[in-house]
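A.B. asks: sequence unknown, structure follows:
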């Protein structure tokens, strides 16, 4: 499970105006908006800077063009710190803290949110009625069993 951590630059702790970054994903627009509203309700002046690609929002944070954004701990350790070793959540968070601390980036405690995926299958379809986990669908595909046609849409 990958949690979500708030990542911010050490040097911006006392900034008069805060820039809240966000990636160009549906949940990131929501996170940026919620974070902006929360900070504004606490009296901060906030500029929302959402809709950026992952590398761009990270670069904005590192160059102090954004002060904070919410990021998946898995992305922090794999994408930005180039490590692929399988870890528990606690080990992943510790590794992120170690790597990003060298860049003066701080990850706050992770939220309980996660980015797990699910598969919806229509009831009563004889080709899928015995399928439970997503791995059953993968097994059917690998064995070349005729199952169904499926599509995925970008959020």
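C.D. replies: That came through fine. Since we're looking at a predicted model, the values are computed, not measured.
A.B. asks: contacts, neighbours, all on C-alpha from now
C.D. replies: Fine.
A.B. asks: ok, residue 39 - contacts?
C.D. replies: Each residue near residue 39 by Cα atoms under 8 Å, 6 or more residues apart in numbering is listed here: 45-46.
A.B. asks: what kind of secondary structure is it in?
C.D. replies: At residue 39 the chain is in helix, as set by DSSP: H, G, I helix; E, B strand; the rest coil.
A.B. asks: before we move on, what about residue 144?
C.D. replies: Secondary structure, three-state DSSP: residue 144 is coil.
A.B. asks: Give me the neighbour count for it.
C.D. replies: Applying the criterion other Cα atoms under 10 Å, we find 9 residues in the vicinity of residue 144.
A.B. asks: measure it to residue 150 for me?
C.D. replies: In this structure, residue 144 lies at 15 Å from residue 150, with Cα to Cα, to the nearest Å as the measure.
A.B. asks: take the one below as the second:
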């Protein structure tokens, strides 16, 4: 399960502020939730007196790279994406707070700061038509996984992070 953690991954914010510059670049990935959350971040920063440039519509890897290279100053990201995708771990941590703390600690070594968690959840789920589930005896994700071995032509519509 993925828990979303509004990051405001801001190593650079402190640096930018210390030089007196008040322009911040807010990034966003290329899906609706990201546009909404990042727009909220932009508005909060503007209300606090910052000038904001929005760089929305990036893939996960592009957003992460933009943060690492200073092309953006912050964006909302997910520990459930960071742990396996950016940090390369295969074994998932299921406890949201434990996962947050693990990602936060490891990413600090990469020069990335995760701020407090947001109070909402971005758990993925799969949906199939009722008749499809009945025809194939699907009640769990494990049932669906077995079906993928039996029917290699089965098609899924998912984002990359979910597939991983």
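C.D. replies: Ah, there it is. Just so you know, these numbers come straight off a predicted model, no measurement behind them.
A.B. asks: can you tell me which residue in structure 2 aligns to residue 109 of structure 1?
C.D. replies: Structural alignment places residue 109 of structure 1 opposite residue 116 in structure 2 (criterion: TM-score structural alignment).
A.B. asks: is it fair to say its match lies in a helix?
C.D. replies: No: secondary structure assignment (three-state DSSP) places residue 116 of structure 2 in coil, not in a helix.
A.B. asks: check which helix or strand covers the residue of structure 2 most remote from its centre.
C.D. replies: Of all residues in structure 2, residue 135 sits farthest from the chain's C-alpha centroid, using Cα atoms, centre = their mean; the distance is 34.5 Å. Using DSSP states H and E, the secondary-structure element containing residue 135 of structure 2 is helix 130-136.
A.B. asks: which residues in structure 2 form helices?
C.D. replies: Chain-ordered helices for structure 2, with DSSP state H as the definition, fall at 12-18, 32-47, 60-68, 79-81, 96-108, 130-136, 141-150, 160-163.
A.B. asks: The second one vs structure 1, average offset?
C.D. replies: Overlaying structure 1 shows helix 32-47 of structure 2 at a mean distance of 2.2 Å from the equivalent residues (mean Cα distance after the TM-score superposition for structure 1).
A.B. asks: Just the buried residues of that helix, please?
C.D. replies: Neighbour counts over helix 32-47 of structure 2 (16 or more other Cα atoms under 10 Å) mark 34-35, 38-39, 41-42, 45 as buried.
A.B. asks: can you check the fifth one too?
C.D. replies: Buried residues in helix 96-108 of structure 2, counting neighbours by 16+ other Cα under 10 Å, are found at 96, 99-100, 103-104, 107.
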